[in-house]
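A.B. asks: here are the coordinates; sequence isn't available:
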């Protein structure tokens, strides 16, 4: 549903002809909102601002929403929402299952590409943001009624499997007995072996050919490596409260057979040409061509991503593609989307967005890594946060710190600061939810009944009700813009409005209709906080 501020803005714009640019009133005695629209129109009309403001007030019919409008100062218009309107909207938030989240007018099929770890390697700090951000998008868009298809594009194909299988055979290992850390250690041994022995390197190249041709033993070991990797990935996803499962897997391997088909199609239609032995596409506006097949006959990420787009649009029927991949890949995706448009794989009716994100930095402001300069594993990062707080609080701290920043920005991983229950943190929002639960538990124990918000006489309870009216609109904006910091900021403001309400308006100590109304307002706020936190992938605890 439209928030009350947006509804007011639309109604005023229909009369004034311009955006009223509503601003919260600086003091309660001035109402809830002010607009300087009359001052802006006065210049164009060549009339005194107060005269223009008076005319607008006479023309505007906002009696169903507001108390009589007031002209103040040089020509400001003050608007005060009716208490019964605020009460009705807060009651609707309490009554509606989604607390005001409206179903999308035109539901879409959205494919979201995120997380994408590599087989035989532990997830590391580089996968943290992609996984958290992609999971948030999935939750938000599903809440709006869109059909969301996550695609976990794991690295399960390529030359590295030649050396992995050869190392397993040489050491006489049972690959099925390994766990993911042991598989990563195997990867490191194989990589060292590859660099030190040309004979091993040659055998590894031959093994890649066997893998690609379907050799039974090679495929069996390859599948074992995938299985143990998925067990490790899924354990981390469960620990992170992330929705990804094996049904969302769509690794590089599933596109392998389609790569020569894509290359041939682009070449046959003259979109791709041979240049210095490689098959490439020259795209206007890009400084380098897109390499479809290199001079040695190998297919790279561009061809794989084009095959993925064909599958997602053609087979999955997606009309919105979202790629949650680090900001350094911006050029790659812009070029891939351009080639896909040229080839008709990505029709104009389908949107494609690369949501890039910044790095996770250590306390020293540098890229987060071990002393040896290697990437920190994702589980060790979770361990560091859990050393400061309980798992659910630690996870809230990590996710909120990630999502509350502009995604393009780097952010510093400071576990001690992030787990604080004061300030703009995830645990602070959890505490707000737990606190309002405590009040409602006490009310239930006392037998106090409530079912709707009916009495809103105090400014802070009116401000809280007004804040609740904005929830659905904020969620809709996140779904459109893919900017989760908007939801984080809204929830932080809601927790602040709740705190001000507590300080000024006794709940359990009030009586009669006032107490019942304030309890209903608390329940509506609890609902918004719980649903909002869940959209961020954060647990809303009953107690803290």
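C.D. replies: Good, I have the coordinates. No experiment lies behind these values; they were computed from the predicted model shown.
A.B. asks: contacts, neighbours, all on C-alpha from now
C.D. replies: Noted.
A.B. asks: mind listing the strands in the stretch 251-400 of the chain by residue range?
C.D. replies: Ranges of strands within the stretch 251-400 of the chain are 273-275, 278-281, 290-293, 320-324, 351-355, 360-361, based on DSSP state E, counting those that start in this stretch.
A.B. asks: cool, the chain as well?
C.D. replies: For the chain, the strands defined by DSSP state E occupy 23-24, 33-35, 70-72, 76-79, 109-113, 147-151, 273-275, 278-281, 290-293, 320-324, 351-355, 360-361, 411-412.
A.B. asks: hmm, who's touching the last one?
C.D. replies: Strand 411-412 has contacts (CA atoms under 8 Å, 6 or more residues apart in numbering) with 358, 359, 360, 361, 362, 363, 365, 401, 402, 405.
A.B. asks: Kindly reformat these as JSON lines containing neighbour count and distance to residue 416.
C.D. replies: As requested, the contacts of strand 411-412 are arranged in JSON lines below (neighbours: other CA atoms under 10 Å; distance: CA to CA, whole Å):
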{"residue": "358", "neighbour count": "19", "distance to residue 416": "21"}
{"residue": "359", "neighbour count": "22", "distance to residue 416": "19"}
{"residue": "360", "neighbour count": "21", "distance to residue 416": "15"}
{"residue": "361", "neighbour count": "17", "distance to residue 416": "15"}
{"residue": "362", "neighbour count": "15", "distance to residue 416": "12"}
{"residue": "363", "neighbour count": "13", "distance to residue 416": "11"}
{"residue": "365", "neighbour count": "12", "distance to residue 416": "16"}
{"residue": "401", "neighbour count": "23", "distance to residue 416": "12"}
{"residue": "402", "neighbour count": "25", "distance to residue 416": "15"}
{"residue": "405", "neighbour count": "19", "distance to residue 416": "18"}
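A.B. asks: this is the comparison structure:
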């Protein structure tokens, strides 16, 4: 380190200067010490930890949300394609994006959640033309569509498009008719989109994901004016009949108009970038797609800078949040055994719920034998849903998002491992302790004081107050696994405390009930960020 203006020149001197400048505070217990090349050791006082916890209990976990320098964010995630069923490959984008959005919202950022749905382009001309030629009554043959039927029709139309030159020509003509607003073609397209939207919304409801549908078609009116402007300004140039934007450091240019005059992903992504920065006033743009698209987005963002869409002064923060694949136990992309197709997301959720229901019924039999209460059918259905969907989410989110992971039901539903099931049982256990105490914890917090005399009490408190630090790390790295790591460690610290310190019937009962409540509150907040509902009784 180079010293300027009399500043220290090496790490140890810097650390010494920091120590000398520390103000007197009751937050530190004893005197801070210097170790090694420049490490500063500080011990937080138990009084400080206790006051932090009690303030959080009375004022809520929201008071611990870090303050961010952004007022508005746009998060682009999920993005399935119309006329196709959502499969396991859509899982990661959906829940990673949802967790990032929830975390931003918790920190007070106005967050626009965008579902950039594939609902426009050549494939729709292909599909509509195939329906017109093969369905009895043509495009007027039905007034509703089913996604499963559309998927089969899409596969058949794609095969014809690849194999039959005459059909390919008719499909391209159909695209022109659709994009020109032909009433019959437009009505069929709307039915297809509506069928897909209903299917997607049912899955989002099960996953408790809120998201705004904004398909590629929404940006269609913006494409031609944008391309013409870029050509006029000399940003775009001709290359083999197409119009492209060259980007410094990138081997291939970004195509914004094809040689046949059509538009592709590059054009739409430039239009979305422009709209999100200048119309939506996004100060932080986040794109959650698979890692394989990282090169494409580097090109788009580079072209955006060259075109001035991304301003040179005070540019927004822009991140591509890439993620790896969901694999089967064979280490390959997870597929169904019968057809080899990608596993449908709805089937995966159904199986997770069914497995949880079976497990809960088995545990219920033992509970009833011990004289415990039997769950109602409604309670069983709710717990199975919360646990099953939570297990799927947690198993995905606990992995580093940039790596592939193997999907395994047995592991994700383990009662003893780092799973949502384990975490939900841990929370229900804490809720049970508080219930048995038969005290209004909010009232207890007004008079009682949290004492941290036992080492396990202090260790638990120290971990709880790291909540804000964890959130900061999560947003810096855009890594949801920071939250899962934290909440799993939280449950372990609580278990150590509970084994060492009896709560009920002791002179420290009120203090320890408050420590239980602080743990449960932060655990619930972590669940909320992960999109998992808490359970108070299982």
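C.D. replies: Yep, it's here. Model, not experiment: these values are computed from the prediction.
A.B. asks: TM value for the aligned chains?
C.D. replies: Overlay of the two chains. TM-score (TM-score structural alignment, normalised by the length of the second structure): 0.86; 495 aligned residues with a CA RMSD of 2.7 Å.
A.B. asks: one step back: most tightly packed of the strands of the stretch 251-400 of the first structure?
C.D. replies: With neighbours defined as mean count of other CA atoms under 10 Å, the strands of the stretch 251-400 of the first structure peak in mean count at strand 290-293, which reaches a mean of 23.
A.B. asks: And that one against the second structure, how far off on average?
C.D. replies: When the second structure is superposed, strand 290-293 of the first structure averages 1.2 Å from its matched positions, counting by mean CA distance after the TM-score superposition for the first structure.
A.B. asks: Which stretch of the second structure lines up against that strand?
C.D. replies: Mapping strand 290-293 of the first structure onto the second structure (TM-score structural alignment) gives residues 254-257.
A.B. asks: Likewise for stretch 406-425 of the first structure?
C.D. replies: Matched against the second structure by TM-score structural alignment, stretch 406-425 of the first structure falls on residues 400-419.
A.B. asks: buried ones in the matching stretch?
C.D. replies: Under the neighbour-count criterion of 16 or more other CA atoms under 10 Å, stretch 400-419 of the second structure has 401, 404, 405, 406, 407, 409, 412, 413, 415, 418, 419 buried.
A.B. asks: would you turn those into TSV with distance to residue 224 of the second structure?
C.D. replies: Shown next, in TSV, are those (distance: CA to CA, whole Å):
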residue	distance to residue 224 of the second structure
401	36
404	39
405	41
406	43
407	43
409	48
412	48
413	51
415	56
418	51
419	49
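A.B. asks: before we move on, the earlier item: could the contacts of strand 411-412 of the first structure go into JSON lines alongside distance to residue 340 of the first structure?
C.D. replies: Output for those, formatted as JSON lines (distance: CA to CA, whole Å):
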{"residue": "358", "distance to residue 340 of the first structure": "26"}
{"residue": "359", "distance to residue 340 of the first structure": "28"}
{"residue": "360", "distance to residue 340 of the first structure": "31"}
{"residue": "361", "distance to residue 340 of the first structure": "34"}
{"residue": "362", "distance to residue 340 of the first structure": "38"}
{"residue": "363", "distance to residue 340 of the first structure": "41"}
{"residue": "365", "distance to residue 340 of the first structure": "38"}
{"residue": "401", "distance to residue 340 of the first structure": "35"}
{"residue": "402", "distance to residue 340 of the first structure": "31"}
{"residue": "405", "distance to residue 340 of the first structure": "31"}
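A.B. asks: quick one: which of the residues you listed is nearest residue 441 of the first structure?
C.D. replies: residue 401 (30.0 Å; CA to CA).
A.B. asks: list the contacts for the closest one?
C.D. replies: By CA under 8 Å, 6+ apart, residue 401 of the first structure lies in contact with 411, 418, 425, 426.
A.B. asks: Once you drop chain neighbours, what's closest to the second one?
C.D. replies: The reference is to residue 418 of the first structure. residue 397 (5.0 Å; CA to CA, 6 or more residues apart in numbering).
A.B. asks: Check residue 345 of the second structure too.
C.D. replies: Here the residue nearest residue 345 of the second structure, using CA to CA, 6+ apart, is residue 87, at 4.4 Å.
A.B. asks: contacting residues for whatever residue of the first structure lines up with that neighbour?
C.D. replies: Under the alignment by TM-score structural alignment, residue 87 of the second structure pairs with residue 124 in the first structure. For residue 124 of the first structure, the contact set (CA under 8 Å, 6+ apart) comprises 375, 376, 377, 378, 379.
A.B. asks: switch to 7 Å and redo it
C.D. replies: Listed by CA atoms under 7 Å, 6 or more residues apart in numbering, the contact partners of residue 124 of the first structure are 375, 376, 377, 378.
A.B. asks: Please apply the same query to residue 27 of the second structure.
C.D. replies: Contacts of residue 27 of the second structure by CA under 7 Å, 6+ apart are 44, 45, 48.
A.B. asks: how about the first one, what's its match in the first structure?
C.D. replies: Following TM-score structural alignment, the counterpart assigned to residue 44 of the second structure within the first structure is residue 81.
A.B. asks: How many neighbouring residues does its match have?
C.D. replies: The tally of other residues near residue 81 of the first structure (other CA atoms under 10 Å) stands at 23.
A.B. asks: And it, how far from residue 70 of the first structure?
C.D. replies: Shown here: residue 81 of the first structure relative to residue 70 of the first structure, a distance of 12 Å by CA to CA, to the nearest Å.
A.B. asks: What lines up with residue 324 of the first structure in the second structure?
C.D. replies: Using TM-score structural alignment, residue 324 of the first structure pairs with residue 288 in the second structure.
A.B. asks: quick one: that match and residue 93 touch, right?
C.D. replies: Yes: with contact defined as CA atoms under 7 Å, residue 288 of the second structure reaches residue 93; the gap is 5.7 Å.
A.B. asks: What about residue 440 of the first structure, how many residues nearby?
C.D. replies: So residue 440 of the first structure, with other CA under 10 Å, has 20 neighbours.
A.B. asks: can you check the one 4 residues further on too?
C.D. replies: Neighbouring residues of residue 444 of the first structure were enumerated by other CA under 10 Å; the total is 12.
A.B. asks: give me the stretch of the first structure that stretch 224-242 of the second structure matches.
C.D. replies: Alignment of stretch 224-242 of the second structure against the first structure: residues 260-278, by TM-score structural alignment.
A.B. asks: What are the buried residues along the matching stretch?
C.D. replies: By neighbour count with 16+ other CA under 10 Å, stretch 260-278 of the first structure contains the buried residues 260, 262, 263, 266, 267, 271, 272, 273, 274, 278.
A.B. asks: could those residues go into JSON lines alongside distance to residue 159 of the first structure?
C.D. replies: Shown next, in JSON lines, are these (distance: CA to CA, whole Å):
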{"residue": "260", "distance to residue 159 of the first structure": "17"}
{"residue": "262", "distance to residue 159 of the first structure": "20"}
{"residue": "263", "distance to residue 159 of the first structure": "20"}
{"residue": "266", "distance to residue 159 of the first structure": "25"}
{"residue": "267", "distance to residue 159 of the first structure": "25"}
{"residue": "271", "distance to residue 159 of the first structure": "28"}
{"residue": "272", "distance to residue 159 of the first structure": "25"}
{"residue": "273", "distance to residue 159 of the first structure": "26"}
{"residue": "274", "distance to residue 159 of the first structure": "24"}
{"residue": "278", "distance to residue 159 of the first structure": "19"}
